[in-house]
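> Provided below are the primary sequence and the corresponding predicted coordinates.
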Amino acid sequence: MATSSRLGLLREPDFGRLFAATALGQLGDRIIFLALPLVAIMALDADEFQVGLLTTMTTAGSLLVGLPAGAWVDRMRKRSVMISTDMARSLALLTIPVAWSADLLTIWWLYTVALFHGILTVFFDVAYISYLPHLVGRSHLVEGNSKLSAIRSVTSISGPSIAGPMVGWVGAPATVLASSIGMAMSGLLAMNIRNREQKPEPSERPQLGREIKEGLKFVLKYPALRAIILGDGIFNLFLVMYQAMLLIFLEREMGLDSFEIGLILSGMGCGALLGALLATRISRRVGHGPIIWIAPLVTCPLTALMPLARPGWSVYVAAVGLASLSMGGVVRVVSQSSFQQALTPDHLLGRMSATARFVSWGGIPLGGFLGGVLGSAFGAKATLWIGAVGMTLSILPNFLSPLRTMRQLPEQVDTSPLPEPDHRR
């Protein structure tokens, strides 16, 4: 196969810049995924409930601004939103090592930064998802999503493998500085994208409530979209319960150090990379609709290997289950993201993305809170069991929907109003 054929969209300079910006931003995000809880666990000696509450603060933005974010983003240039939120997140994260060096860092400081960072991430993600159809065209959505998922998966491997040793060498608070730098460089790269959208035409009387209602009505109207976001909501609730206790389980019950924890999380990134590389091929062979429920059905039960593990070699066998979960998750997300983007008209992309995120991510803060409560009451291992069962059951909404047999991506819906009838004789 020719190199140019393999590169595909990467031959386009603007997509290449978005690809590079994604790499740096996601690298910073993956470092935070490991470093921020370890700041709480190792530097501040946080207990299970406090770690669960930190996860809640990180993800509470979806509930606080999830719906209005879509309406606001639809009024703005998506590229500008991405740049400004990258820079603001970078500055917020920078305060953690500064506060640590001044002996001012507390768990409440972490909660505040996590909440602010999470709110900005909502705006970034809504703009990011809405921007892709403009940049690559609807006919290249699966390829674009696959390539961006691939680079996110690479950073899922490299992020923890970088963060683990860094936490051991310089401490968790100082490691957050690397994440701040990655976010800033991502914003700088996005500034160089030349293909800029036209600013959306403002409505004569913009009404936030009406615009939010339009997004909700669109998403809830179509059974396949309803099933996707409901299945996502169930999956994310139990995934975050699982993740909230995973680091505590590995560090306190399995006796792993930060490097070993980073190695296991890097294994999850390897699974995600494999999923990204295979997503287009698998979706075409199995069908874009069926793969949305088949992928988690095959991979979610394997997460039960972790609570079965004992200190020693078996924990690394259990890590294969986590890698499988990541692989299935990426295959599912590539297909369902392409499905959502293909169906949605341009002027509703931001609201569709925000509405889907609000519903499907709305349970994430609750998942973090419940993970902390269950971990305190029954222990980290029992919480992992509950998470594994719940993630497996998340296939039901998609299995019971039209997605079960929809092999092709849908056509874009025409939401333009019908012309007024001509009553003249």
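Nice, I can see it. Residues are numbered from 1 along each chain as shown.
> can we go C-alpha only for contacts and neighbour counts from here?
Noted.
> and residue 161, how many neighbours does it have?
25 (other Cα atoms under 10 Å).
> residues contacting it?
259, 262-263, 265-266 (Cα atoms under 8 Å, 6 or more residues apart in numbering).
> leaving out sequence neighbours, find the closest residue to it.
residue 262 (5.1 Å; Cα to Cα, 6 or more residues apart in numbering).
> just the contacts of residue 161 now: which is nearest residue 212?
residue 265 (37.1 Å; Cα to Cα).
> the closest one and residue 293, how far apart?
Taking Cα to Cα, to the nearest Å as the measure, residue 265 falls 24 Å from residue 293.
> ok, now residue 136?
In terms of Cα to Cα, residue 136 sits 27 Å off from residue 293.
> burial measure for residue 4, as a count.
10.
> cool, and residue 250?
21.
> thought residue 261 was touching it, still the case?
Yes - between residue 250 and residue 261 there is a contact under Cα atoms under 8 Å: 6.8 Å.
> before we move on, back to that, higher neighbour count, residue 136 and residue 293?
Taking other Cα under 10 Å, residue 136 and residue 293 do not tie; residue 293 has more neighbours (24 against 16).
> element containing that one, please.
helix 290-299 (DSSP states H and E).
> show me what the helix or strand just after that helix packs onto, helices and strands only.
Using DSSP H and E, the next helix or strand after helix 290-299 towards the C-terminus is helix 305-308. Here helix 305-308 touches helix 314-343, helix 380-393, going by 3 or more Cα pairs under 8 Å, 6 or more residues apart in numbering; DSSP states H and E.
> for residue 233, find the nearest of these.
Nearest of the helices and strands packed on helix 305-308 (Cα to Cα): helix 380-393, 10.0 Å.
> C-terminal to the closest one, what's the next element?
Following helix 380-393 toward the C-terminus (DSSP H and E): helix 396-399.
> please compare the first structure with the one that follows:
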Amino acid sequence: MLADLDLVVPLEPDDPLAVNGIGGMAVTLVLVLLGLPLGMLIDRARRRSAMAVVPLLVAAGGLSVLAADVLGSRSDGHAVAVLTATGVLTAMAPVVRDTCLPAIAGRERLVSANALLSVVPLVLALCLVPVLSLLDDLADVAIPLLTATMAAGAALLFRMVDAAQEPAPPRVGSRREMAEAIRFTARHPVLRAIALYLVVSALVAEFADEVADGALRVAAESAGIPVGSYFSMVNLSALSAPFVGALLAVLLHRKVGVFRLACAALLVSEPFTLLLALSGSPGATIWYVVGTLVPITGTAVAALTLLSHLQALTPDRLLGRVGGLLLALTTLADALGGLLATPAERLADATPLTSLPGPTLATLAALAATVPLLRAVAAHLR
């Protein structure tokens, strides 16, 4: 649950942009270098302890912000430390959750359990929006205190969970344990396909976002509405995508098959991105909403089913390391994808007459990411 709720803290540093930039780079560096070692620690730890430690650390971060505010000792160094720690915890929390879930829910109910866990944080976040709006004047105190309270409550609930765990194998050294996870991921055809899909998707995500932003600007200009207002209006529909995706995954995974459903969802939904090319034509709002909502929904279905399939295939003793390895790879790919920002901005800065190249390349890139998955399915059917 904590994985999907960022710690929002009003640190008010002297230079917010610099602090956020340094914190973001620090998080990326830590995840790339230490993602696999942190996953190894998760595998070594007791399941209940691992689930409880992460929210307790988040609570400590919230309380440190509150204490700094009360004592008047805020500083850029403290802000960077809190942002870095929070970012790493937020990224590692799903690895802890995904490692523990098979032992709690059972491998036969993984899709349903993952679907539930994907929507509960969204419901909670939507419920917190009006509460935070009422506490806007007290944000400096209310937000850190609320974060710490929720995190401590989550830790207490996790301590009440009975997570069965196989006895840990004898330790053979950190290097050998990490190498075992790398070999397992590289040699297993399905896990290798999932890893390649995640890396390619992260690599082209920046470009896809720029294409969607360009289509949004064109649609807003065609409608004669400010971009900010138009974004708020049309993107309300995007809130339904995770719920629809979770429902489709639960309803279809037994009939279609978990892995095949992921491939089918991506192949069916990604071509709808081409509709963004019509954002400057009559009915621009409809084309933009469908061109963004359908791919997001398909990606949600694929994310749930691929995660469930990965959990089912990976031995319990390797789940943390495999999750940490995939997190490190996708973080690195996402950082490298940022290098595509400049050419992507040029291509995605569309006009009603030249808006086709961006959506076309975004669609081709998304479909290219599914090629490893399709090859794994084809190999399984032989």
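Looks like it came in fine. None of the values given here were measured: they were computed from a predicted structure.
> in JSON lines: the contacts of residue 161 of structure 1, plus secondary structure, distance to residue 199 of structure 1 and neighbour count.
Formatted as JSON lines, the contacts of residue 161 of structure 1 follow (DSSP: H, G, I helix; E, B strand; the rest coil; distance: Cα to Cα, whole Å; neighbours: other Cα atoms under 10 Å):
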{"residue": "259", "secondary structure": "helix", "distance to residue 199 of structure 1": "46", "neighbour count": "18"}
{"residue": "262", "secondary structure": "helix", "distance to residue 199 of structure 1": "42", "neighbour count": "26"}
{"residue": "263", "secondary structure": "helix", "distance to residue 199 of structure 1": "44", "neighbour count": "22"}
{"residue": "265", "secondary structure": "helix", "distance to residue 199 of structure 1": "40", "neighbour count": "26"}
{"residue": "266", "secondary structure": "helix", "distance to residue 199 of structure 1": "40", "neighbour count": "26"}
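> return the member of the residues you listed nearest to residue 159 of structure 1.
residue 266 (7.4 Å).
> wait, isn't the closest one in contact with residue 162?
No - Residue 266 of structure 1 lies out of contact with residue 162 (Cα under 8 Å); the separation is 9.3 Å.
> so who does residue 275 of structure 2 touch?
Here residue 275 of structure 2 is in contact with 287-288, 290-291, 359 (criterion: Cα under 8 Å, 6+ apart).
> that older thread, and the helix holding residue 293 of structure 1, which stretch of structure 2?
Counting by TM-score structural alignment, helix 290-299 of structure 1 lines up with residues 260-269 of structure 2.
> average gap between that stretch and structure 1?
Once fitted to structure 1, stretch 260-269 of structure 2 is off its aligned match by 2.2 Å on average (mean Cα distance after the TM-score superposition for structure 1).
> can you count the residues close to residue 71 of structure 1?
There are 27 residues near residue 71 of structure 1, going by other Cα under 10 Å.
> does the aligned residue in structure 2 for it lie in a helix or a strand, and which?
Matched to structure 2 by TM-score structural alignment, residue 71 of structure 1 sits across from residue 40. Assessed by DSSP H and E, residue 40 of structure 2 sits inside helix 16-44.
> how about that helix: buried residues?
Buried residues in helix 16-44 of structure 2, counted by 16 or more other Cα atoms under 10 Å: 19-20, 22-24, 26-32, 34-40, 42-44.
> residue 298 of structure 2 -> structure 1?
That one, residue 298 of structure 2, aligns with residue 328 by TM-score structural alignment.
> OK, contacts around the nearest residue to that match once chain neighbours are set aside?
With sequence-adjacent residues excluded and distances taken as Cα to Cα, 6+ apart, residue 328 of structure 1 is closest to residue 295, at 4.8 Å. The contact partners of residue 295 of structure 1, by Cα under 8 Å, 6+ apart, come to 328-329, 331-332.
> can you check residue 345 of structure 2 too?
So residue 345 of structure 2 contacts 207, 210-211 (Cα under 8 Å, 6+ apart).
> nearest to residue 309 of structure 2, of those residues?
For the contacts of residue 345 of structure 2, the nearest to residue 309 of structure 2 is residue 207 (27.9 Å; Cα to Cα).
> burial of the nearest residue to residue 168 of structure 1 once chain neighbours are set aside, as a residue count?
Nearest residue to residue 168 of structure 1, sequence neighbours excluded (Cα to Cα, 6+ apart): residue 258, at 6.4 Å. Look at residue 258 of structure 1: counted by other Cα under 10 Å, it has 25 neighbours.
> what's the answer for residue 287 of structure 2, then?
23.
> rewinding a little: now do the residue nearest to residue 168 of structure 1 against residue 328 of structure 1, distance only.
26 Å.
> stretch 290-298 of structure 2 against structure 1, how far on average?
Relative to structure 1, stretch 290-298 of structure 2 is 2.6 Å off (mean Cα distance after the TM-score superposition for structure 1).
> how far does that stretch sit from the chain's center?
The chain centroid and the centroid of stretch 290-298 of structure 2 are separated by 16 Å under Cα atoms, centre = their mean, to the nearest Å.
> how about stretch 69-85 of structure 2?
26 Å.
> now that stretch: buried residues?
69, 74, 76, 78-85.
> including distance to residue 191 of structure 2 and secondary structure, could those go into TSV?
As requested, the buried residues of stretch 69-85 of structure 2 are exported to TSV (distance: Cα to Cα, whole Å; DSSP: H, G, I helix; E, B strand; the rest coil):
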residue	distance to residue 191 of structure 2	secondary structure
69	46	helix
74	45	coil
76	41	helix
78	39	helix
79	38	helix
80	35	helix
81	34	helix
82	34	helix
83	32	helix
84	29	helix
85	29	helix
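> select the longest helix from structure 2.
helix 189-223 (DSSP state H).
> for that helix, name the packing helices and strands.
Counting by 3+ Cα pairs under 8 Å, 6+ apart, helix 189-223 of structure 2 packs on helix 174-187, helix 227-234, helix 284-313, helix 319-337, helix 341-348, helix 357-369, helix 371-381.
> try 6 Å
With contacts taken as 3 or more Cα pairs under 6 Å, 6 or more residues apart in numbering; DSSP states H and E, helix 189-223 of structure 2 sits against helix 174-187, helix 319-337, helix 341-348, helix 357-369, helix 371-381.
> what's near enough to touch residue 249 of structure 2?
Applying Cα atoms under 6 Å, 6 or more residues apart in numbering, we find residue 249 of structure 2 in contact with residue 301.
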